[in-house]
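Q: here you go, sequence then predicted model.
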Amino acid sequence: MSSFTRRNAFGTALGAASGLAAGALARPALAAGAGAGEALFPLAQATIPVIGQDTLFPVRRIYCIGRNYAAHAREMGSDPAREPPFFFQKPSDAIQVVGQGEVGEHPYPTLTKNYHHEIELVAVLRSGGRDIPKERALDHVYGYATGLDMTRRDLQRGMGDQKKPWEIGKSFDHSAPITPIVPVASGGHPTRGRIRLSVNDAVRQEADLSDMIWSVAEQIANLSAAFELKAGDIIYSGTPENVGPVVRGDVLRGQIEGLPDLSIRIV
C-alpha cells in the first residue's frame, strides 16, 4: 500500500477527528466569539499514528532547527562554535506518514533540479508554554519519531544568495516524511545512538545523536523564548553531515537507534 493511501487511511483526519487519548494532550480553549457560526467547510488535520495505540497525534506546527551537527554546519558554510540556534517552520500538511515496514512513494517536487535528503530525530510535544527552562523541557515531550527534512537545495541557496527568505526550499508539499511515534513511556528519551541514512543501500549520512550541538531540551527552551509552544507541535532536531541529492527511482532508508526505520522511494 502506498504512503498516500495509508496517509488517507490513518495519517490525515478531519479537524473533528480524535487526537490522543483523553488527558494526553491539552485541549485548546475556544477563541472569543467562537461558536457563533459553523465553519464554511471541514479542514483536514494532519495526524501521526502512535505505536502500540489506536490513537492519532494531531500536528499543530512543524519547527525545524538548522545546522545542529557541527560537521553539517561546516559543510553549509557556517562556524558552529559561534552560531546560536536558529529555526524555521514547515506547514503541518507537509507531513507524509510512512508506516513500519513500508516503502512510501515520495513525489519528486516541482521547480528543483537539486533535491536533498536530511535525516532527523523528531520530538513531538504533548504540552508547551513560554520560556520553558531547559531542566523541565523534556516533561513536555510525548514521544519521538524518525523524520526526513526534504529540501529543494537549489531554491534554498538561490533565495539565500538574494538575501530573501528561503521558505520555498523547505516548506512544500510532502517535505516532512515521518514514521509513527514511539511514546516516551515505552521508548524513553533518545540522547545517544546511531542516526543513519542510506540511498540505494549505500550509507550517506551517519552520526550519533549525542553529536547534536543543541539537545532536544535546549531546542525546546530556545523555541519557547520566541514562540508559545503548544500540544501538537513537533520539532525536527537537525541533520548530520553529507546531505546530498536524490533522483527519481532512488530508495532512501533512514534509521535511528530505538525508533522505526523510514523508507521512501522517489517517484
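A: It's in. Numbers count the residues shown, from 1 in each chain.

Q: going by C-alpha atoms from here, please, whenever you check contacts or count neighbours.
A: Fine.

Q: list the contacts of the residue nearest to the spatial centre of the chain.
A: In the chain, the centroid-proximal residue (Cα atoms, centre = their mean) is Y236; its distance is 4.0 Å. Contacts for Y236 (Cα atoms under 8 Å, 6 or more residues apart in numbering) come out as 62-65, 120-123, 147, 149.

Q: so which of those are in strands?
A: 62-65, 120-123, 147 (DSSP state E).

Q: take the one below as the second:
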Amino acid sequence: MRIATHSGRMLLVSPDSSRAVDVSQVSGGRYGPGPREVYDVWEEFARWAGDATIDFDADGVPVPLDELGAPSPDPRQVFAIGLNYRDHADEAGFAHPDSPPTFTKWVGGFAGPVGDLRLPTETVDWEAELVVVIGRRAESVAAADAWSYVAGLTVGQDFSERTLQLSGPAPQFSLGKSFPGFAPQGPWLVTVEELADPDNLAIECRINGETVQKSSTDRLIFSVPGLVEQLSAVLPLLPGDVIFTGTPAGIGAARKPPRFLQDGDVVETTIEGIGGLRQVCVATPR
C-alpha cells in the first residue's frame, strides 16, 4: 500500500503510483480526511485498505507530485538520528556510537517531495535519509517485533545549515536543521510488505545529476528495528511519529574543500522501492 497527502487530506495511491483516490471519499467518511486521523487507527485502516476494491482508473486522479505534502505532516514527535552509518561517522571524525545520537527536526521545516529549497545562508548541506513513520503506540518494544509497529517508509532529506548547527557553546543541531523546507519527505509512504527487504534499500543523492551519496540501509549502525527498540525504551512512540534514520557518507561539509548548496542546484534523493524527492535551490536575498 502507498499513501500520500494533498491539501491536508490523505490519499491512497495506485500500485503503479500513477493515480490516487481520497481516503475519506472512498471509505465513505470512515477514515480521514486528515492523515492524523488515519494513523491513529492505522491497523484498522490497513486491514480495510487491504480488503477494499478500488477502481483507480475510474475514481482516481493523476498524482500531483508537486502538490503533495509529507506523508505524516503533523506528527506529535519527530526523531532524527546522527552518525548512523559507519562511513558517515568516519568522514565526520567521530567514533561509532554505542547508542543512537538523537535530536529533532521541527515540523515547521516539513515539506513535500517536490519544490524549491530556499537557502538562508551559503552553508546549507544535504543528507539523504530513510524516514520511518510509526503506525501504533510503541513502548518498550523488542527489535524482533519492531517492524509490526511501523506504518511504512518514505524518502527524506535532512538539509542542514552548518553555521547555525555548530554555533555557540552547545551545538544547535535541531535549529540548524529546521529552516522552512529543510525536511522534505515523500513522495508517499510505502508499507513494509511492499518491499522485498526493508532492511536493505539502496539510497542515493544527486546534485545536478552528479552522485554525491550512494549507499544502502543495510549499512545503518542502528537498523530501523534497533531504533524503534532503543527509542521506545525511553518514551512511547505514537502513531504518525516520524524518525529520520541518519545519512551515509558524502555530505558537503566533510569534503575538502567543503561544498555547500548554491542557487540553481537541483537535489534529487531516491530510495529503492519507494521513490524520490526533487528540490531546486533558491538563494535568499540578503
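A: Now that the structure is in, tell me what you want to look at. Since we're looking at a predicted model, the values are computed, not measured.

Q: picking that back up, nearest to P84 of the first structure among the contacts of Y236 of the first structure?
A: I65 (10.7 Å; Cα to Cα).

Q: could you check how far the nearest residue to the closest one once chain neighbours are set aside is from S18 of the first structure?
A: Spatial nearest neighbour of I65 of the first structure, chain neighbours left out: F87 (4.4 Å); criterion: Cα to Cα, 6 or more residues apart in numbering. In this structure, F87 of the first structure and S18 of the first structure are 29 Å apart, going by Cα to Cα, to the nearest Å.

Q: once you drop chain neighbours, what's closest to the equivalent of S171 of the first structure over in the second structure?
A: Using TM-score structural alignment, the equivalent of S171 of the first structure in the second structure is S178. Nearest in space to S178 of the second structure, with sequence neighbours left out and distances taken as Cα to Cα, 6+ apart, is G109 at 4.7 Å.

Q: so E44 of the second structure sits in a strand?
A: No: E44 of the second structure: not assigned to a strand; according to DSSP: H, G, I helix; E, B strand; the rest coil it is helix.

Q: neighbours around it, how many?
A: When neighbours are counted by other Cα atoms under 10 Å, E44 of the second structure registers 12.

Q: all strands for the stretch 101-250 of the first structure, in order.
A: 103-106, 115-117, 119-125, 141-148, 151-152, 176-178, 182-183, 194-199, 202-208, 234-236, 244-246 (DSSP state E, counting those that start in this stretch).

Q: and the contacts of stretch 132-139 of the first structure?
A: Contacts of stretch 132-139 of the first structure (Cα under 8 Å, 6+ apart): 216-218, 220-221, 224-225.

Q: that one aligns to what range in the second structure?
A: Using TM-score structural alignment, stretch 132-139 of the first structure pairs with 141-148 in the second structure.

Q: that older thread, map the residue nearest to the centre of the first structure onto the second structure.
A: Aligned partner of Y236 of the first structure by TM-score structural alignment: F244.

Q: show me where the stretch 151-267 of the first structure has its helices.
A: 153-161, 167-170, 184-187, 216-226 (DSSP state H, counting those that start in this stretch).
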